[in-house]
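1. can't give you the sequence, but here's the structure:
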């Protein structure tokens, strides 16, 4: 993070709060800020407790030395995966580095700690391997119509959680009675495509799409039309039959059936659903790292791995994920009916 230009004049009474506020100014998401604050407040409590830190006296973060920082990192290892420990250490390192740059602290005691740590942040960890039969059993345990629709949609499309939350009725085309009953698929991009979903690349946090300001962003490089197979079509049809009236004129596809009745689902609501069912299956542990926990992002990994292995066509998988360059995506966009749907429907795994 670049210096804010206030070097030498920052003397906050609450350095953690100061840093979190600057993260907001730098455009970091609420989820990111919450993660940083949780970790930094835990460190603050550790150094402030004379019974826990090695100095035996209450210290503020600005008074902590390399020894306190190393002791805190060591204390994490009993309960957290190594990749999570490395991530938390990187949060503290970034905090000290920034506060040093703006003149609030004299030095960064985490610099040497990070250098000496054997762990590194694992950006592509070896993840839990779940077979298709195991995932099929998992889906069988998700019986609520909304929760099943969300889980099956993520597993069948490889969408990011924000992209799923941003879907409106106009982005889903279902042929037959369902399409007529619920005014679906009015996007012109879906014309002639059969049962399918349109995932735009235009939705960003704070932008207005289809008359509604969005709280989540779509991160794909280009808009994508994703086939909807018979299983997903059936699950979505059953959800639409009980879907509450939306509180937004944009007509979100997925809306809450809980305390925020009729409001568009948020990424956190989806994460809560997945984490609850994953915990029941023994696939999620609070404090666990990406290599063991099953989350919505894991579903994207599951989709990519199994569909790539089944098709042997990396290009189609990249197209469906929405993370390919223009020349590749244009090839599949122009040959959508002959190539994408045929390959997808021939190889997509059964979950029901």
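-> Happy to help now that I have it. Not measured: the values here are computed from a predicted model. Residues are numbered from 1 along each chain as shown.
2. From here on, just use CA atoms for contacts and neighbour counts.
-> Noted.
3. Now do the helices in the stretch 51-200 of the chain.
-> Assigned helices in the stretch 51-200 of the chain, in chain order: 66-76, 82-101, 110-116, 132-140, 145-157, 161-165, 177-181 (criterion: DSSP state H, counting those that start in this stretch).
4. one more structure, for comparison:
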């Protein structure tokens, strides 16, 4: 079941069909990618030959913004095995989604980044020494066809931990408690909740393992107990990297409660729709949050409405602001690319590869408590 708008894959298929019908290339720059790796950086060439010579751009901080954008773009394209000067519109759409969803860039910020990228591309189009066709601009195409997000800077409500515990205690439905608890405890998006499969979670509970033989069977969980695997490449997931996350005693209890009452249907998904017993949809997740926290935390003139994305904010704020955890470890737990905050990173940043072993004990010792009543704990 899906509540998505018409998929990107459908429009990509149509674009490829048009290209084939009219004997045109849907990805005309792909052929130049390998050769560009042997040449000087074309983005730096643009900065040196154009940006430095613009009389209205004199501040070094402004030029650094160009370099920051181009560094982010290079990082994105590095994961696509394509030179950053040779993208397709799909690559650019992916970059927009990454900055919008993972880094929560505003619409204004994304438009500025695209403007810098388009400026470089248009210069290459005008230069006879570059192979970029004058009638194809993947940055401009992606800007037209991709959601750039919003400019809203209103914050989420900011309940204290004790208030959140009190509000959570009012939720009676076991599925709602499982969904909301999972997002708060693991910082995962609503799409990742919908895509969570039984194979992705290991729970040390004999009766559940007998009832669900596929529980925790994903190869990434081999040798792990009470842990969750979040893939990055499952359709609808938006994180850049996969990650393994611990399941603490509270979340384990919430999941045991739900799975003990989950309809016994032949579906791989952890959380099911109450009406169709099929995969939970994104709109369903938002309705679960609204039912639990509105109207108390509905949108106001000062704050955003408390929705499923709040869980990711709460998770990130807990680890960074309350615990003071290193940025790289938070990026790992969020599924972000591990990248420095500074414009000019140290060389060591390229060699940081956090994993489950780096975070497990720290997580289990420091994850916030929802203060659940353990009187009803289902023993394993």
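-> Thanks, I have it. Note that the structure is a prediction, hence the values are computed from the model and not measured.
5. Now render the helices of the stretch 51-200 of structure 1 as JSON lines, adding mean neighbour count.
-> Rendered in JSON lines, the data for these read as follows (neighbours: other C-alpha atoms under 10 Å):
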{"stretch": "helix 66-76", "mean neighbour count": "18"}
{"stretch": "helix 82-101", "mean neighbour count": "21"}
{"stretch": "helix 110-116", "mean neighbour count": "16"}
{"stretch": "helix 132-140", "mean neighbour count": "15"}
{"stretch": "helix 145-157", "mean neighbour count": "22"}
{"stretch": "helix 161-165", "mean neighbour count": "23"}
{"stretch": "helix 177-181", "mean neighbour count": "13"}
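6. Which one, of those, ends up nearest to residue 248 of structure 1?
-> For those, the distance to residue 248 of structure 1 is smallest for helix 161-165, at 13.2 Å, taking C-alpha to C-alpha.
7. so that closest one matches what in structure 2?
-> Aligned using TM-score structural alignment, helix 161-165 of structure 1 spans residues 190-194 in structure 2.
8. tell me the contacts of residue 249 of structure 2?
-> If a contact means C-alpha atoms under 8 Å, 6 or more residues apart in numbering, then residue 249 of structure 2 has no contacts.
9. Return the distance of it relative to residue 256 of structure 2.
-> To residue 256 of structure 2, residue 249 of structure 2 is 10 Å away according to C-alpha to C-alpha, to the nearest Å.
10. try residue 244 of structure 2
-> Shown here: residue 244 of structure 2 relative to residue 256 of structure 2, a distance of 19 Å by C-alpha to C-alpha.
11. One more: residue 42 of structure 2?
-> On the measure of C-alpha to C-alpha, residue 42 of structure 2 and residue 256 of structure 2 end up 55 Å apart.
12. Among these two, which residue is more densely surrounded?
-> Neighbours per residue (other C-alpha atoms under 10 Å) separate residue 42 of structure 2 from residue 256, with residue 256 holding more: 23 against 16.
13. element containing the aligned partner of the more buried one in structure 1?
-> Under the alignment defined by TM-score structural alignment, residue 256 of structure 2 is paired with residue 237 of structure 1. Using DSSP states H and E, residue 237 of structure 1 sits within helix 230-242.
14. superposed on structure 2, where does that helix end up, distance-wise?
-> Here helix 230-242 of structure 1 is compared with structure 2 after superposition; its mean distance to the aligned residues, by mean C-alpha distance after the TM-score superposition for structure 1, is 0.4 Å.
15. Could you list the buried residues of that helix?
-> Within helix 230-242 of structure 1, the residues that qualify as buried are 231, 232, 233, 235, 236, 237, 238, 239, 240, counting by 16 or more other C-alpha atoms under 10 Å.
16. can I assume the second one is in contact with residue 152?
-> Read it as residue 232 of structure 1. Yes - applying C-alpha atoms under 8 Å, one finds residue 232 of structure 1 in contact with residue 152, separated by 6.6 Å.
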